[in-house]
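would you be able to build a 3D model of this:
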Amino acid sequence: MEIRTVELEIADLDDFLETVDSVATAHDVTVQAFDARYVAGRQHLERAVELADRAIARGENVARDRSVEILLYAAGRRQIDRALEMGVSAGETRAVFVIDGTGDEAAAATALRERLDGDGWKSLERSATGTSGDHFEWRDSATIESFFDITEAERAATDADLETLVCERVALLEVEK
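A predicted model of the protein is given here:
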């Protein structure tokens, strides 16, 4: 799995999504873009991919598209419209891309960067290949706590970090089916 974080100016969301999909198809990978404020860290995304793949393998997936299933697990929600809040939107945005699949993930990451730059999107890539939390400086704790319904009381009752609490929410989606 490759993870890339970029700063983007998205003028047309549909055009942007078509570009992302064409890169994914060309390199036989799945690419999912997230609003960076909602991503707790690498472990959060790894767990979402793992659980989405397990649901697909068991025939229990909600979405037909693997990238959407990954989004559902990352968001800890079964409703696609609610999970989309965690996706990117038009305008200036900071995004985290998950690039995963049986194809050439590194080549897909390079192609994605080239296409984003070539199609007129301003992008500033930051590598996120380190350990959990190393390259997620754009996350917003208040946004994450609100989105995942993590209360102050819950934070006070445990010494678990925010990413661990989010991973618990992601795992609970399996139980709630």
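
only C-alpha atoms for contact and neighbour calcs from this point on.
Fine.

identify the residues contacting the most centrally placed residue in the chain.
What sits nearest the mean C-alpha location of the chain, by C-alpha atoms, centre = their mean, is Phe34, with 4.1 Å. Applying C-alpha atoms under 8 Å, 6 or more residues apart in numbering to Phe34 gives the contacts 71, 86-88, 95-97.

setting aside sequence neighbours, what's the nearest residue to it?
Leaving aside its sequence neighbours, Phe34 sits nearest to Gly87 (C-alpha to C-alpha, 6 or more residues apart in numbering; 4.4 Å).

same thing with Val98?
Ile3 (4.8 Å).

in a strand, that neighbour, correct?
Yes: counting by DSSP: H, G, I helix; E, B strand; the rest coil, Ile3 is part of a strand.

helices along the protein, start to end?
Secondary structure of the chain (DSSP state H): helices at 13-26, 42-58, 66-75, 80-83, 105-118, 141-147, 152-157, 162-175.

starting at the chain centroid, how far to the longest one?
Right, helix 42-58. Taking C-alpha atoms, centre = their mean, to the nearest Å, one finds helix 42-58 lying 11 Å from the centre of the chain it belongs to.

one more sequence to fold, the one below, so I can look at both together:
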Amino acid sequence: MDLLECRLDIDDLDSFVADLTAIGERDGATLQAFDARYVADRAHLERAVERADRATDRGENVAHDRAVEILLYAAGRRQIDRALEMGVDEGENRAVVLIDHAGPKNESNLDAARTAVTELEAFAGAEPTLDQQDEDVLQTFFDITDAERAATDASLAALVGERVALLDVGK
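I've put the predicted structure just below:
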């Protein structure tokens, strides 16, 4: 899995999503763009990919599209409409674009997909976007209360990871 931390300036969201889909189909990759404010850390997205693939292998996936299934797990939600809040939107976005193998492992496919994303009109530049967490946004989106945080010494990222894991329990 590769993560491209960047700024995106999206004029037409449907066109941007179509571009990501076309890149993925051409390069044998799965691409999903996230609003960086909703991503706790790299492990958060790694867990989402693992759980989405496991659900698909077991025939328990909700979405037919792997990128959408990853989004559902990353959001810790089974409702696609609610999970889409975690995605990018039109305008300027601090983003994380997940690029992963959609088939047999072939690193050149990921490299080609990453390069293609950087060549999109919406790509406004690479920059660290996971270096700072917006704790209020994460707590609100993942329904993590102040009381829950006070009751544990676990990090906020660990609590978000727990939400990803709990999605399987809630099925």
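
what's the local residue count around the alignment partner in structure 2 of Asp53 of structure 1?
Alignment note: Asp53 of structure 1 maps to Asp53 in structure 2; criterion TM-score structural alignment. The local packing of Asp53 of structure 2 (other C-alpha atoms under 10 Å) involves 17 other residues.

quick one: contacts for Asp53 of structure 2?
So Asp53 of structure 2 contacts Arg66 (C-alpha under 8 Å, 6+ apart).

how near is it to Ser155 of structure 2?
Distance check for Asp53 of structure 2 against Ser155 of structure 2: by C-alpha to C-alpha, to the nearest Å, it reads 26 Å.

need the outlier residue of structure 1, farthest from its centre.
Ala157 (27.7 Å).

aligned to that residue, what sits in structure 2?
Matched across to structure 2, Ala157 of structure 1 falls on Ala151, judged by TM-score structural alignment.

what comes up buried for the longest strand belonging to structure 2?
Of all the segments assigned as strand in structure 2 under DSSP state E, the longest by residue count is strand 91-101. Residues of strand 91-101 of structure 2 classed as buried: 93-101 (neighbour count, 16 or more other C-alpha atoms under 10 Å).

stretch 161-177 of structure 1 too?
162-163, 165-167, 169-171, 173-174.

cool, stretch 50-69 of structure 1 as well?
For stretch 50-69 of structure 1, burial by neighbour count (16+ other C-alpha under 10 Å) applies to 51-53, 55-56, 61-63, 66-69.

separation between Arg114 of structure 2 and Leu120 of structure 2?
For Arg114 of structure 2, the distance to Leu120 of structure 2 (C-alpha to C-alpha) stands at 10 Å.

returning to what we had before: what does the residue nearest to the centre of structure 1 align to in structure 2?
With the correspondence set by TM-score structural alignment, Phe34 of structure 1 lines up against Phe34 in structure 2.

again, but for Phe148 of structure 1
By TM-score structural alignment, Phe148 of structure 1 lines up with Phe142 in structure 2.

and for that match, the neighbour number?
Burial of Phe142 of structure 2, expressed as a neighbour count using other C-alpha under 10 Å, amounts to 18.

against Tyr38 of structure 2, how distant is it?
For Phe142 of structure 2 relative to Tyr38 of structure 2 (C-alpha to C-alpha), the value is 9 Å.

ok, the equivalent of Glu105 of structure 1 over in structure 2 - how many residues close by?
Taking TM-score structural alignment, the alignment pairs Glu105 of structure 1 with Leu110 from structure 2. By other C-alpha under 10 Å, 23 other residues sit near Leu110 of structure 2.

what sits closest to Ala33 of structure 1 if chain neighbours are left out?
Spatial nearest neighbour of Ala33 of structure 1, chain neighbours left out: Phe97 (4.5 Å); criterion: C-alpha to C-alpha, 6+ apart.

revised request: answer the last question for Phe141 of structure 2.
Closest residue to Phe141 of structure 2 apart from its sequence neighbours, by C-alpha to C-alpha, 6+ apart: Tyr38 at 7.5 Å.
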